[in-house]
Structures are given as structure tokens and as C-alpha cells.
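In: Coordinates only, no sequence provided:
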């Protein structure tokens, strides 16, 4: 029996599974946590630098306000962004549906040409396109996926993206606050916790990429640490000038 005549393997025996790389929760969750930790850590260090001798109340207030404002802002922005993207995609799908309903022969030929570009021979490509176009809605889905990369059945959810972003930002933003909320007045525990959080977040992200965990953690620690140091210096300069 030739290779071409060999039966296809049973899909049921395939054991590996891929994570959801197109859903609406992963990106806002990752960036929300990173943004929450970096921005609130930097904000609090700026207040520490500018309010020396004023106790911890200004720092805690700034941290809590930064966490609340940032979480709501991230959620609102993510909802608007994903909703707009989804609406745009659906508008393009409607245009494609109208073309298929009113100019089906040309659309079927276009789909066959796309199959041929992928290496399918002409006869098979035409048969595949004809079979797809037996069902108009199936044709719409296939054209949308092939022409502009949209899976109509797997569009990102604006609400899911917004909620993921909200909670992830809040989780990241509360890390620098933990020691202050526990009653510790020194800034060093908050700095240590934040640095550990930065490294941990950077290392965790590499589990979903091809990067080395040490590289990812160190990079995030360097970037977040630099933001906090610079904001501390700005706060110190502003505080000193205000006192002067």
C-alpha cells in the first residue's frame, strides 16, 4: 500500500492539547497583573520619596487609590477595545455574507483559489469550495477565517476581557501594599515583596512562551525596578521643592 493510500490516523488517539491562544482572557490578565504591580509599586515609591517623615498614611492612601483607579480604568479600556474589535470583525463578516449571498459563483471560485494557494490541486480545491458553499453560513465562516483570520465562533468576549483585566490588575497592585496593610512602616518589606512579585510574574509568563524563566523574571524585575527608582527620585525632588 502506497503512502497516499494509507488510512488517516484516528483523531481520537491524539493525546496533546493546545491552550486557548485566541481567547479574550489571557492577554488582559497577563498585562493587567504586570501593569498593576509596576504602576502601583512605582506610584507608592514616588509617594515614599516625596513624603519623608509624614508616616505611612499617604503611601497607603496612594496605593489603595492607585489600585482602585487602575483596575477600573484597565477594565473600561479593555472592554472598549475588545468590544470595538469584535464589532469591526462582525461588520466584516456581514460584508462577506452579503457577497456570498449575492455573488456566490465568484466567491466559490475565490475560495478554490485560496485552497490552491495552500497546495491543494485544482480539482480537489474546486470540490472543497463547492462542498463548503452548500451551506451559506458555513461558507461565511470559512471565508472569514481564510480571508481575514476571524473565527466567527471564537470571538473574544469584551466582558471576559474586562473582568480578567480588572482582577489581574488588582492582584498585581495589592502586592506592594501587603506589608503596609500588615502594619509595617518601613518601605523595605514592600520593596522586597514587589521585587519578588516582579520576578515571579516575569518568570510565570515564560511558561506560555519560549523564553527562559530566568531571563523573563530578570527582565521584568529590571524594568519594574527602574520605574520605581525613577518615580521615587521624582517624588523626592518634588517633595523637597515643595518643602523648600
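Out: Looks like it arrived, so ask away. Just so it is clear, the model here is predicted, and its values are computed rather than measured. Numbers count the residues shown, from 1 in each chain.
In: Please count neighbours and contacts with C-alpha atoms only from this point.
Out: Fine.
In: which residues in the chain form helices?
Out: According to DSSP state H, the chain carries its helices in the segments 26-50, 57-102, 104-117, 122-132, 136-148, 158-174, 178-181, 188-205, 213-243.
In: Counting by contacts, list what the shortest one packs against.
Out: In terms of contact count using 3 or more C-alpha pairs under 8 Å, 6 or more residues apart in numbering; DSSP states H and E, helix 178-181 is assigned the packing partners helix 188-205.
In: What residues sit buried inside the helix it packs on?
Out: 189-191, 193-195, 197-205 (16 or more other C-alpha atoms under 10 Å).
In: and if you look at stretch 107-117?
Out: Buried, per 16+ other C-alpha under 10 Å, within stretch 107-117: 107-108, 110-116.
In: now the residues you listed in a markdown table, with distance to residue 168?
Out: Listed next are the buried residues of stretch 107-117 as a markdown table, based on distance: C-alpha to C-alpha, whole Å:
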| residue | distance to residue 168 |
| --- | --- |
| 107 | 44 |
| 108 | 45 |
| 110 | 44 |
| 111 | 42 |
| 112 | 44 |
| 113 | 44 |
| 114 | 41 |
| 115 | 41 |
| 116 | 44 |
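In: Below is structure B, check it against A:
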């Protein structure tokens, strides 16, 4: 059975609008950087291994909940805004169909189509109200009203991947180590690996993507370690 052009297109391209990849990537990176920085900060202050685990665990739970709720609210609010604009466009098409068709034709003429052809296509589209609505929304808002990201997918992806990322720098302590440098090294490996995985979706060189994430995490950890050391020294005076 011959595949349709739409099916071939879907198989050829990655899913960039499903609502899970961006929050998953952001969640994993944020979890890694947040807990690496937290552990570096309290470790630099000279606290016990138990306090580091407690701080890292609290950061994992609080951060994962915050990220999940934030993603859900953000995506749902964006979808609701799109729905409101779609409803507005539907009313405009019902009240002023001729003017809306001319507006659509003008947009296509601005892109280089001949006026006659643009007008003919706009008139053909106008005969199907639902298709006209979809076309106008895509042209005027730049979104597909039938392909909006899921707030639940975004929330769950963010929650799960933040938790996984935040767990990585805690692993050495959970397995009995008391060495801060080892926890930070494992966290750094996690950052590099996460950046390399992201390169698979972005088609960038894996080593540059991994190195970029490692350097960003190292900068955050260095800053919090310095602050922790200063506060720890002051607290001991």
C-alpha cells in the first residue's frame, strides 16, 4: 500500500510540536544544574554528607513539582490563548467572509503568488468554513489549531526528567561516598551526556552540545561553591 505524502512527511521529520521534548530537555538540564549547584554550595560551606543528601533530596522534590506545575500552567495558558484567538477568527469569518478572503489573498500575493491565483485559492478555501478557519489561523497566528501541545505531556515530561537529572549528582552519596568532588564529577558527566543526547534531536555535533552543557553547569557550580565557602567561613567566625 502506497504511503500518502502526509504520512511520508511525518515519518521523515521529528515531532517538534507534541509538547514533550522541550520540557523533557529543559527539565533534565535544570535538574542536573540545580542539584549540582545546590550540592556544590552546601558542600562548599562544609556541611555533613547527611545535610548534602537532605538538601539535594529536597531540591529534587521541590524542583520537580515546581517544574511540572509551571509547565502545565504555561502550556495550558498558551493553548487557551490560541483557542480564544481561533474563536475570534471564526467570528470574523462568519461576519465578514469576503473581507477575510481578500485578506488571505493579499497575504499570498505578498509572498509572491499572482493576484488571480491567490484570489482563486482564497475563494476555494472559503467554501469550506472549517478549512478556511484552519488556513486563516495558520496564516495570521502562525499556529496549527489542530496540533497544540498537551499540557499534561509537558508537565509529566518536565517532572520526570527534572527528577532524573537532579538524582544524578546525589548518586555517589546514596551509594556511600562522602567525597564532594566525586558527586560533582558524576554530575558533570551527566550534563555532558544529556547535552550529547540532545544533539541527536538538534542534529548538532554531540561533543559540542555536551561540552556546552558541561561548561554551563560548571559555571553554576563554581559560583555556588564560592558563595557556600564564603558563608561557611563567615558562619564559623
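Out: Perfect, thanks for sending it. A quick note: this is a predicted structure, and the numbers were derived from the prediction, not measured.
In: For residue 15 of the first structure, find the nearest of the helices of the first structure.
Out: Across these, residue 15 of the first structure has its closest neighbour in helix 26-50 (23.4 Å, C-alpha to C-alpha).
In: now the angle between helix 188-205 and the closest one, please.
Out: Our comparison of helix 26-50 of the first structure with helix 188-205, counting by axes from the mean of the first three to the mean of the last three C-alpha atoms, to 10 degrees, yields an angle of 160 degrees.
In: Residue 129 of the second structure matches what in the first structure?
Out: Aligned against the first structure by TM-score structural alignment, residue 129 of the second structure finds its counterpart in residue 136.
In: Closest to the centroid, which residue in the first structure?
Out: residue 27 (1.1 Å; C-alpha atoms, centre = their mean).
In: That residue matches what in the second structure?
Out: Match for residue 27 of the first structure (TM-score structural alignment): residue 22.
In: Now its match. Nearest residue, chain neighbours left out?
Out: Distance criterion C-alpha to C-alpha, 6 or more residues apart in numbering; nearest residue to residue 22 of the second structure, sequence neighbours excluded, is residue 154 at 8.0 Å.
In: what does residue 40 of the first structure give?
Out: For residue 40 of the first structure, ignoring the flanking residues on the chain, the nearest one in space by C-alpha to C-alpha, 6+ apart is residue 173 at 5.3 Å.
In: Tell me which residues touch the one you found, please.
Out: Neighbouring residues of residue 173 of the first structure by C-alpha atoms under 8 Å, 6 or more residues apart in numbering: 33, 35-41, 63, 66-67.
In: let's see it at 7 Å
Out: Residue 173 of the first structure sits next to 36-37, 40, 67 when contact means C-alpha atoms under 7 Å, 6 or more residues apart in numbering.
In: now that we're looking at the residue lying closest to residue 135 of the second structure once chain neighbours are set aside, how far away is residue 98 of the second structure from it?
Out: The spatially closest residue to residue 135 of the second structure, leaving aside those adjacent along the chain, is residue 125, at 8.0 Å (C-alpha to C-alpha, 6+ apart). Distance of residue 125 of the second structure to residue 98 of the second structure, given as C-alpha to C-alpha, to the nearest Å: 12 Å.
In: Between these two, point out the one with more neighbours.
Out: A direct count of neighbours by other C-alpha atoms under 10 Å for residue 125 of the second structure and residue 98 places residue 125 higher, at 19 against 14.
In: mind checking how far the equivalent of residue 144 of the second structure over in the first structure is from residue 89 of the first structure?
Out: Per TM-score structural alignment, the equivalent position to residue 144 of the second structure in the first structure is residue 151. Taking C-alpha to C-alpha as the measure, residue 151 of the first structure falls 9 Å from residue 89 of the first structure.
In: Off-centre distance for stretch 131-138 of the second structure?
Out: Remark: stretch 131-138 of the second structure is offset 26 Å from the chain centroid, using C-alpha atoms, centre = their mean, to the nearest Å.
In: Stretch 149-161 of the first structure too?
Out: For stretch 149-161 of the first structure, the distance to the chain centre is 13 Å (C-alpha atoms, centre = their mean).
In: With stretch 105-121 of the second structure instead?
Out: The chain centroid and the centroid of stretch 105-121 of the second structure are separated by 36 Å under C-alpha atoms, centre = their mean.
In: what residues does it touch?
Out: Contacts with stretch 105-121 of the second structure, where a contact means C-alpha under 7 Å, 6+ apart, come from residue 122.
In: For the closest residue to residue 27 of the second structure other than its chain neighbours, list the residues it contacts.
Out: Once flanking residues are discounted, residue 27 of the second structure sits nearest to residue 162: 4.2 Å by C-alpha to C-alpha, 6+ apart. Residues in contact with residue 162 of the second structure (C-alpha under 7 Å, 6+ apart) are 27-28, 30-31, 64.
In: The same query, at a cut-off of 10 Å, please.
Out: By C-alpha atoms under 10 Å, 6 or more residues apart in numbering, the residues touching residue 162 of the second structure are 23-35, 60-61, 63-68, 156.
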